[in-house]
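Participant: Sequence and predicted structure are below.
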Amino acid sequence: MSDARATSFGAAADHYEAARPDYPFDAVAWMLENLPHGSRRIADVGAGTGKLTRVLVAAPDGEVVAIDPDPAMLAKLRESVPGVPTFTGTAEHLPLPDSGLDAVVLGQAWHWVDPVAASAEIGRVVRSGGTLGLIWNIRDESVDWVRRLTEIMHSSPAENMVNGPGSHGPQIAAPFGGVETGRWEWKRPMNRTQLHQMASSRSYLITAPAQERAGIVRGMDELFDELGLGDAEATIDMPYATTAYRAVRA
């Protein structure tokens, strides 16, 4: 992980679990469709509270372990997705044996890693012909109110990597090659509370000074008032674009 923001999420694990979106099943299945049928040994690295883990375990032939550098996030994962083995570690230092996995996947996490070191370490634990899968849920900022929300909250490293000006997507290094990309668009209804929880689970807000956090909350409330999100039952459709990448180990 690259900086203090990368390991800040445990302080907001409850909000992360409550307000971050799950991943579309079709996108996750696409990342892994090149794997053979039968028992698939998969590690979810940077697993957080288990947003991607729960989709992986829904497949009938998956054997999944979850790895994250933050014990607080793993504790929430064990509540949310019971029965999945968890380990403390990072993409650059995996507590796993050589060539023991069919795939390693990272959801909302590759932008925090050293891509060359992480590619090499994941290549160590994945068999030849195995898969590295990367996936992000990114809000669709072509919608005006979503763009304004991001301006208030500040953009994230994930958004800059996947959709930022001049971005070419994530860097994936040896021993992986032949990177493929897929994209899925969808919407998620969210109320005012969930939107605030989503914002407070972002590394920028977690690590910002209290005065700045308060200003961001005020700015969000002004936007939500304008949008008519005035009561607990009112919702607005948050448009998302899920972008996934897959690469095969040589």
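Facilitator: Alright, I've got the coordinates.

Participant: contacts and neighbour counts: CA atoms only from here.
Facilitator: Fine.

Participant: Next, name the residue at the spatial heart of this protein.
Facilitator: Q108 (2.1 Å; Cα atoms, centre = their mean).

Participant: Nearest spatial neighbour of that one, chain-adjacent residues omitted?
Facilitator: W136 (4.9 Å; Cα to Cα, 6 or more residues apart in numbering).

Participant: Let me know whether the one you found touches T243 as I believe.
Facilitator: Yes: counting by Cα atoms under 8 Å, T243 is a contact partner of W136 at 5.5 Å.

Participant: ok, the two, which is more surrounded?
Facilitator: W136 (23 against 19; other Cα atoms under 10 Å).

Participant: and stretch 212-219, how far out from the chain's middle?
Facilitator: 24 Å (Cα atoms, centre = their mean, to the nearest Å).

Participant: Helices of the chain, residue ranges please.
Facilitator: Using DSSP state H, the helices of the chain run over 13-19, 25-32, 53-58, 71-80, 115-125, 144-153, 157-163, 192-200, 203-207, 210-227.

Participant: Touching the first one from outside, list them.
Facilitator: Right, the one you point to is helix 13-19. F9, T49, K51, A72, M73, K76, Q194, L195, Q197, M198, S200, S201 (Cα atoms under 8 Å, 6 or more residues apart in numbering).

Participant: Out of those residues, which two sit at the greatest distance?
Facilitator: Farthest pair in the contacts of helix 13-19 (Cα to Cα) is A72 and L195. Separation: 22.0 Å.

Participant: The two: which has the busier surroundings?
Facilitator: A direct count of neighbours by other Cα under 10 Å for A72 and L195 places L195 higher, at 20 against 17.

Participant: And for the nearest residue to the more buried one once chain neighbours are set aside, the neighbour number?
Facilitator: Using Cα to Cα, 6+ apart and skipping residues adjacent in sequence, the residue nearest L195 is A19, 7.1 Å away. A19: 19 surrounding residues under other Cα under 10 Å.

Participant: here's the one I want to compare it with:
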Amino acid sequence: MPTIGPSQNEPHQHRQMAESFGSDAERYDRARPRYPQALVERIAAASPGPDVLDVGSGTGIVTRQFEAVGCKVLGVEPDARMAGVARSLKGDVDVATFEDWDPAGRTFDAIVSGQAWHWIDPIAGAAKAARVLRPGGSLAAFWNVPLFPSGMAEAVADVCRRAVPDAPVGFQAMTKGPLDGYQTLSAKAADGIREAAGFGEPEQWRFDWEWTYTRDAWLDQMPTQGVFTRLPSDRLAEVLEGVGAVIDARGGSFTMRYATVAVTATVQPGAGSRGPA
């Protein structure tokens, strides 16, 4: 589903959509998909220590996954509503945009960012990450890309186009390769890392997995997606009713294929923790 923003070229400039996810933070935490365990374990295993900074930490979904493998995680989240949910679940969160966040002398072994790095200036964000990472530390930004079953993507896109003809994000990506938009994001993140300096050459990873949704579970998630977070209630109801009918026609559930794409880079010797960020 389209969650990237009104401009896939410079989404970090569109703070209004970036800060709309907290409008129903509890639903966001409940309904949003988690990330592949293999991804979490690979990042944690490569880290020189347990201290992790979760950038754009939201309600703490990524934070809790890394804590479950033994990491100590601090979140940085600009939306106080999202941070409030994370804190209610025992998360440690600073409320700030990453660009303006004050590390107060703190440094980290890894920086992670799930479904959020595109809301951060790619060059300024990478430069700041390099300054607060310890030697051998790494930055890992990753995104879940949903891939609807064949035939269902077209039906869902038709419902969305009818209900939201003026959407700032087109729905054609559902049917014409949703990976393309996210690969553009990951390429931009990699370019920002290169331009900021301080890191070795970025690597790109991909993890494929599946999740089966009931009708109710998928309709619970849809309002948390960027294009729908600020939609008037009557138009959102139209979307949910139409998509619900599509799922009902498939027997009341469906299996979503996900591709989780990641960009990672390791701080070069002598580049990390170089002073105030």
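Facilitator: Thanks, I have it. What you see is a predicted model; the values in this text were computed from it and never measured.

Participant: quick revisit: from Q221 of structure 2, how far out is the corresponding residue of structure 2 for the residue nearest to L195 of structure 1?
Facilitator: Under the alignment (TM-score structural alignment), A19 of structure 1 pairs with A31 of structure 2. Distance from A31 of structure 2 to Q221 of structure 2, counting by Cα to Cα, to the nearest Å: 5 Å.

Participant: do K188 of structure 2 as well
Facilitator: 27 Å.

Participant: same deal with K72 of structure 2?
Facilitator: 28 Å.

Participant: before we move on, what about P178 of structure 2?
Facilitator: 18 Å.

Participant: Tell me the counterpart of L149 of structure 1 in structure 2.
Facilitator: L149 of structure 1 maps onto V156 in structure 2, by TM-score structural alignment.

Participant: count of neighbours near that match?
Facilitator: Other residues close to V156 of structure 2 by other Cα under 10 Å number 23.

Participant: now it, nearest residue through space, not along the chain?
Facilitator: V156 of structure 2's closest residue in space is V243 (Cα to Cα, 6+ apart), at 5.8 Å.

Participant: In structure 2, what sits opposite Q108 of structure 1 in the alignment?
Facilitator: Under TM-score structural alignment, Q108 of structure 1 pairs with Q115 in structure 2.

Participant: Can you tell me how far that match is from T214 of structure 2?
Facilitator: Taken as Cα to Cα, the span from Q115 of structure 2 to T214 of structure 2 is 23 Å.

Participant: do the same with V95 of structure 2
Facilitator: V95 of structure 2 is 34 Å from T214 of structure 2, by Cα to Cα.

Participant: So these two - more neighbours on which side?
Facilitator: The neighbour comparison of V95 of structure 2 against T214 (other Cα under 10 Å) goes to V95, with 19 against 16.

Participant: can you tell me how far the more buried one sits from W209 of structure 2?
Facilitator: From V95 of structure 2 across to W209 of structure 2, the span is 32 Å (Cα to Cα).

Participant: repeat for G105 of structure 2
Facilitator: In terms of Cα to Cα, G105 of structure 2 sits 38 Å off from W209 of structure 2.

Participant: who has more neighbours, those two?
Facilitator: W209 (13 against 10).

Participant: Please say which position in structure 1 that one maps to.
Facilitator: So, by TM-score structural alignment, W209 of structure 2 is matched to W186.

Participant: Kindly report the same for V263 of structure 2.
Facilitator: With TM-score structural alignment as the criterion, V263 of structure 2 matches Y245.

Participant: what about its match, how many neighbours?
Facilitator: 23.

Participant: now E226 of structure 1
Facilitator: 11.

Participant: A249 of structure 2 matches what in structure 1?
Facilitator: In structure 1, A249 of structure 2 lands on E226 (TM-score structural alignment).

Participant: Against H168 of structure 1, how distant is its match?
Facilitator: For E226 of structure 1 relative to H168 of structure 1 (Cα to Cα), the value is 35 Å.

Participant: re the thing from before, for the match of V263 of structure 2, which non-adjacent residue is closest in space?
Facilitator: Using Cα to Cα, 6+ apart, the closest residue to Y245 of structure 1 is T181 (4.6 Å).

Participant: now swap in R127 of structure 1 and tell me
Facilitator: Leaving aside its chain neighbours, R127 of structure 1 sits nearest to S99 (4.3 Å; criterion: Cα to Cα, 6+ apart).

Participant: can you pull the contacts of the one you found?
Facilitator: Neighbours of S99 of structure 1 in contact, by Cα under 8 Å, 6+ apart: G123, R124, V125, V126, R127, S128.

Participant: Kindly report the same for M161 of structure 1.
Facilitator: M161 of structure 1 neighbours (Cα under 8 Å, 6+ apart): H111, S167, H168, G169, P170.
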